[in-house]
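Colleague: please find the sequence and the predicted model below.
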Amino acid sequence: MSDEFKKHPIPPQDPEKGEVDVAHQAIVTPDLNETAISNDQNKNAPSKEVTVAIPAVKPPPKPTHKVSRWIRWRLWFNMYRRFFVLSFGLNMIGLVLAASGHWPYAVTYTGAIVVANFNVAILMRNEVFGRFLYWIINACFAKWPPLWFRLGCTSVLQVIDHIAHFCFSEGLMCFAKHLGGIHSGCALSGVAWLLFKVVWNFRHMKVSHDAVLVMGVFTNIAVMVSALSAFPWVRNNHHNVFERHHRFVGWIGLIFTWVFVILGNTYEPSTRTWNLNGLDLIRSQDFWFTVGMTVFVALPWFFVREVPVDIELPSNKVAIIRFKRGMQQGLLARISRSSIMEYHAFGIVSEGPHAKYHYLIAGVQGDFTRSLVENPPKTLWTRELKFAGVSNTSTLYKRGIRVCTGTGIGAALSTCLQSPYWYLIWIGSNQEKTFGPTISGLIKKHIEPERLMLWDSKARGGRPDTMKIVKEAYEYWNAEVVFLTSNYIGNTEIMQGCTEAGIPCFGTLWDF
């Protein structure tokens, strides 16, 4: 740890204005010779005052640092891609065995394998299932298991919401959750198995009914369009195209799947007759897997409500959306101006589950967020059951660092508001003026100076050496983990730096 950080591990702040004074002022910091970093630390422990002078000069350019290929490979081949390779690879092995005649079961029950893959894919994206997994992990494994086990839990859960869109930029970021690898792997596998089944039906069209053949083609087209629309390039560059096709064509694909399953299980190829008593249908694996798909698709929509909102516009760059009732930390909310179209996800800022309000911070980046500033609505549609983000696993750790830039504060702030064991590093430009009194007031009220670093890049003449700050804060705070919400460049830089330094870090994932 540098001598400078020992003297002032946090930027000096004016206690009245909450602003950075880059010229000269007193800094209150904990006495590092005391046991201030123990788990049972009293956050009101005695502190000592040190007066320093900080010149208002532009920091020198950061030296370029190239990390090893091994570090870059470890970050690229994350848990998301490992799950994808595992789920897709196993399915492709099975498909090859079936096509080569070495797995007769798969040929006989191809339909069941198709809908089973789709069933798992949809389950991995189900918000109710995700919240249940987070609740189980947080309730059973908070703080007591070895650190490597808790980090593994976070890494696995991080995959669940990999496609959970976090409105931080126009190209929506995928907030790190890795079970999305299973979602993607099983979904593509289901498409491949369905194509195999349709081809098999056409190869044996003499004993197949025309209706079964036609519905097989329609179902294949629908699921292919839904899958292709979710490819990373489409998601990140044409979000509305992705959402409309992935959702609505996916629903059409579900309807076609029902028709295909019913026709396939009521037609008897051996006698070329229809068996309409329904017994064969309800005894089939396809039927029950399709029931599961339907339940998992429909369940989150039962929680959609139109609710009143108040919108604060502290600047033309940000809208602060206020909702009634408090929330636990680490949750995200989907909002829309309509009941079924164009939902956008934002991190929730709340003082706690029993607070009167919770807030969303919407940075003006695209058409939707711009409309919140130019034409503030009185009501918005939202899902009352919120989905969990990686910050929700902060309860697993004894102490941690939360790093964010700009509007990433929306996903980070609740963790530090609700726990005295988390240190906040927020890098932005003129934060109090840009984000307004509500957000600044929450920070002043709940986060003590000794666990807060606000870096105003406008007042300080540029961005800091973020990795240096993170390393020194990690040592000073005796942290176990770092959670990061930043843009692509910042995320890459810090993730690489933390991995190289041996600091456990979870950040934003991009899969393009």
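Modeller: Structure's in. What do you need?

Colleague: okay, CA-based contacts and neighbour counts for the rest of this
Modeller: Noted.

Colleague: and the gap between Y488 and G507?
Modeller: Distance, Y488 to G507, by C-alpha to C-alpha, to the nearest Å: 10 Å.

Colleague: here's the one I want to compare it with:
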Amino acid sequence: MTTSLNRTETELPPPKGKLRGLLAHPRLMHHNRLAALVVALNLAYVYAGRPLSDRSLGHAALANLALAVLIRQQYVVNLLFRLATSAPTHWPLRLRRTLGKVYHFGGLHVGAALAGAAWFLALTLRTTDGPLAAVSWTLTALLAVIVATALPPFRSRRHDAFERIHRFGGWSALALFWTHTLMAAPGPLSLSVLTLVTFSVALPWLRLRRVDVRTERPSRHVALARFDYGVTPFAGSSTAISRSPLKEWHSFANVPAPGESGFRLTISRAGDWTGSFIDDLPSKVWTKGITTAGVANIEVLFTKVVYVATGSGIGPCLPHLLAAQVPSRLVWATRDPRATYGDALVDEILAVQPQAVVWDTSRDGKPDMVALAYAAYRDFGAEAVICISNKKLTWQVVHGLERRGIPAYGAIWDS
């Protein structure tokens, strides 16, 4: 496999400074800043509203609950992306690079969930009515479990358990919120907000359906799943699929082909679920909700972009490469690409990216992806780099480029 880059060592420019390096660090990414902002606004409300009545505590808890739920709603997510990516490319790069961080919206979910749980605890501590106190403490305990199991150490090690606790615990918490609200003589505002939140939670499940899927297995590492059930998603969106809808869901990037109906998913062996999918090649799976925008949709904010992918990270990049809405250059590092993904897929990629940098790790070893990304960014004259890889390498590339003043983007594993 040839590449368009000279394989000599690429010298990276020096970091821009300590402040930029600090702000580019994953711990200070926009997701965490948004979470901190929500918490800070709640603290400001505490300071400005002292002393707070029980009604104020209840409204604050409900407002944060609504934000935590609605910001994850699929229609809201797509709206956020549409608004953020509507900026024209003649706007200053400083502004566009910030708008490109729209996919960090999950920080609002985290901040609101933490604040909402704290507000409800404060309200519970004031509750003296026996039956109402019992409901309050039950809900408080449930919220504590949901928050604790959503913390990164638990979520990363036991993601399936986190997902089930979040789903069933969330549904139970919503039911208890309704119970608590109705027992506490609610006003029209509380009922309206709870109705909206309930509808938001139920909406994706109202679109639950079992659909046909045609799968092929180019290698033991990958399955290519093809769908054509009347939905042709937009490039850069993702679809959640399941073989058991009450247990676990997995999202994959949609790969629609220009001028064709339906779409493909590239499913790489990365755990028990994907492994069994590749081994079994099921003929039917479940889907729910609508397709939602993903990280790479921000490409339209820039005049040129570089896509950096490793392994099956090529899946989320492929629809953008095929659509060619924005001039792009691909850097793809993977083991034996033709043997792993099949000649058809590799030829399809090279047909639209003849200058792609395709690094065969089984032949040439693991490359310095930051250096490869920078070289492509420099030689192509790009404005931004979008990285689709595993967590460690994504953060390495994004942080490595951002601290050098280069706009860089990649998944943040916040769900």
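Modeller: Alright, I've got the coordinates. Computed from a predicted model, the values in this text were never measured in an experiment.

Colleague: one step back: who has more neighbours, Y488 and G507 of the first structure?
Modeller: G507 (24 against 14; other C-alpha atoms under 10 Å).

Colleague: map the more buried one onto the second structure.
Modeller: Aligning on TM-score structural alignment places G507 of the first structure opposite G410 in the second structure.

Colleague: how about residues contacting stretch 82-100 of the first structure?
Modeller: Stretch 82-100 of the first structure has contacts (C-alpha atoms under 8 Å, 6 or more residues apart in numbering) with 103-107, 178-179, 181-186, 188-189, 193.

Colleague: can you pick out the most distant pair from those residues?
Modeller: Based on C-alpha to C-alpha, the longest span within the contacts of stretch 82-100 of the first structure runs between P104 and H178 and measures 33.0 Å.

Colleague: okay, the two: which has more neighbours?
Modeller: The residue with more neighbours, out of P104 of the first structure and H178 and counting by other C-alpha under 10 Å, is H178; that gives 27 against 13.

Colleague: ok, which stretches of the stretch 51-200 of the first structure are helices?
Modeller: 69-76, 79-99, 104-108, 110-124, 127-140, 147-157, 180-203 (DSSP state H, counting those that start in this stretch).

Colleague: of these, which approaches E493 of the first structure most closely?
Modeller: E493 of the first structure lies closest, by C-alpha to C-alpha, to one member of those: helix 69-76, at 10.6 Å.

Colleague: ok, now how distant is the equivalent of V198 of the first structure over in the second structure from S136 of the second structure?
Modeller: Taking TM-score structural alignment, V198 of the first structure has T124 as its aligned residue in the second structure. From T124 of the second structure across to S136 of the second structure, the span is 6 Å (C-alpha to C-alpha).

Colleague: can you pull the contacts of K7 of the first structure?
Modeller: So K7 of the first structure contacts 29, 50 (C-alpha under 8 Å, 6+ apart).

Colleague: hang on, the earlier thing: what's the closest of the contacts of stretch 82-100 of the first structure to W426 of the first structure?
Modeller: H178 (25.3 Å).

Colleague: could you find the closest non-adjacent residue to the match of G507 of the first structure?
Modeller: C387 (4.9 Å; C-alpha to C-alpha, 6 or more residues apart in numbering).
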